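Visitor: Have a look at this prediction, sequence included:
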Amino acid sequence: MTHHFQTRVYYEDTDLAGIVYHANYLKFIERARSEMVREAGISQTALKAGQGIVFAVRRMEMDFIAPARFEDDLRVETLLVGVKGASFDLDQTVWRGADRLYAAKVQVVCLTDSGRAVRIPADIRQKLVTFQQ
């Protein structure tokens, strides 16, 4: 199941040319990932408080295809493409209507408070796979 997140481009997201500044795509896809995790029934605050683990981006590959502009309505699609022991991989795409603007391959790792990779707990893994292709 693909997760969908709607957002709009605000003036603060743009550069002098009126197009989305490249770093702001990271904000859009981060918000979408956070919402996907929340909608899967995972409270990241509770996960940190109860088990001392957090999710962090380990690797990302990005492709800037076409510019988004001020006041564009955007849709971020997030698809879980795989879960490994301590990490999961996502494909995230930003769309304006039928136009594909940006694509990212993202690897997220599960970490302890000390920053060491740790296996994703079975109950969390089960919740995540609801968004797997």
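Guide: Arrived safely. Quick caveat: nothing in here was measured; it's all calculated off a predicted structure.

Visitor: CA only for contacts and neighbour counts going forward, please
Guide: OK.

Visitor: All the strands of the protein, residue numbers only.
Guide: 3-8, 53-64, 73-83, 87-96, 99-112 (DSSP state E).

Visitor: Now tabulate those strands in a markdown table and tack on mean neighbour count.
Guide: Putting the strands of the chain into a markdown table (neighbours: other C-alpha atoms under 10 Å) gives the following:
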| stretch | mean neighbour count |
| --- | --- |
| strand 3-8 | 17 |
| strand 53-64 | 15 |
| strand 73-83 | 20 |
| strand 87-96 | 21 |
| strand 99-112 | 19 |
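
Visitor: adding another structure so you can compare the two:
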Amino acid sequence: MQDKLTDSVTPQPWRLCKRVLPQHTDHAGVMWHGAYVAWLEEARVEALAAAGLSYSAMATMGVEMPVVAMNLEYRRSIRHGDQIVLESHCGSQSGVRWPWRSCFLLDGLVMAEARVELVILGRGRLLRQPPEAVRPALSALQGGPSNTLE
């Protein structure tokens, strides 16, 4: 088990900085599991927007990317007030799935890791290939940002 992140998830990960607020925690001040899921989604939405495509534009096209699998491994407790950096990488399409890998970092320490798989639906039907209008953004997602999201 890796304790300190010495190599990024990817040479250019997507980054989202978040502070743990009271609404993210349980009564003991520990980050609630549902907040992890919400932050993972926020990171994907923000990365896609930075790559040139908003989720609302995708919805207008009739395209969705629902989560079909998720694995979240907790290593250390994240607590109220912690400033977390969520580093994410969009992998290459594998069959119909689009994998994401993310790390929740506190001062360079890996607090949790997540693997999320999405599929692309067009008007409710599973698509083996993304629509032409979505391809440039998905390609940009795989390459990582030129700067970080804050």
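Guide: Nice, I can see it. Quantities reported herein were computed from a predicted structural model and do not represent experimental measurements.

Visitor: Could I get the strands of structure 1 in JSON lines, plus columns for distance to residue 22 of structure 1?
Guide: Formatted as JSON lines, the strands of structure 1 follow (distance: least, C-alpha to C-alpha, whole Å):
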{"stretch": "strand 3-8", "distance to residue 22 of structure 1": "15"}
{"stretch": "strand 53-64", "distance to residue 22 of structure 1": "8"}
{"stretch": "strand 73-83", "distance to residue 22 of structure 1": "15"}
{"stretch": "strand 87-96", "distance to residue 22 of structure 1": "12"}
{"stretch": "strand 99-112", "distance to residue 22 of structure 1": "10"}
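
Visitor: The equivalent of residue 117 of structure 1 over in structure 2 - nearest residue in space that isn't next to it in sequence?
Guide: Matched to structure 2 by TM-score structural alignment, residue 117 of structure 1 sits across from residue 126. The shortest distance from residue 126 of structure 2 to any non-neighbouring residue, by C-alpha to C-alpha, 6 or more residues apart in numbering, is to residue 120 (6.1 Å).

Visitor: which stretch among the strands of structure 1 comes nearest residue 31 of structure 1?
Guide: Each of the strands of structure 1 has some distance to residue 31 of structure 1 by C-alpha to C-alpha; the shortest is strand 3-8, at 8.2 Å.

Visitor: which ones are touching the residue most central in space within structure 1?
Guide: By C-alpha atoms, centre = their mean, the mean C-alpha position of structure 1 lies nearest to residue 33, the distance being 3.0 Å. Listed by C-alpha atoms under 8 Å, 6 or more residues apart in numbering, the contact set of residue 33 of structure 1 reads residue 78.

Visitor: do residue 88 of structure 2 as well
Guide: Neighbours of residue 88 of structure 2 in contact, by C-alpha under 8 Å, 6+ apart: 9, 13-15, 43-44, 100-103.

Visitor: so what corresponds to it in structure 1?
Guide: Residue pairing (TM-score structural alignment): residue 88 of structure 2 is matched to residue 78 of structure 1.

Visitor: cool, and residue 112 of structure 2?
Guide: Per TM-score structural alignment, residue 112 of structure 2 is aligned with residue 102.

Visitor: again, but for residue 22 of structure 2
Guide: Aligned counterpart of residue 22 of structure 2 in structure 1: residue 11 (TM-score structural alignment).
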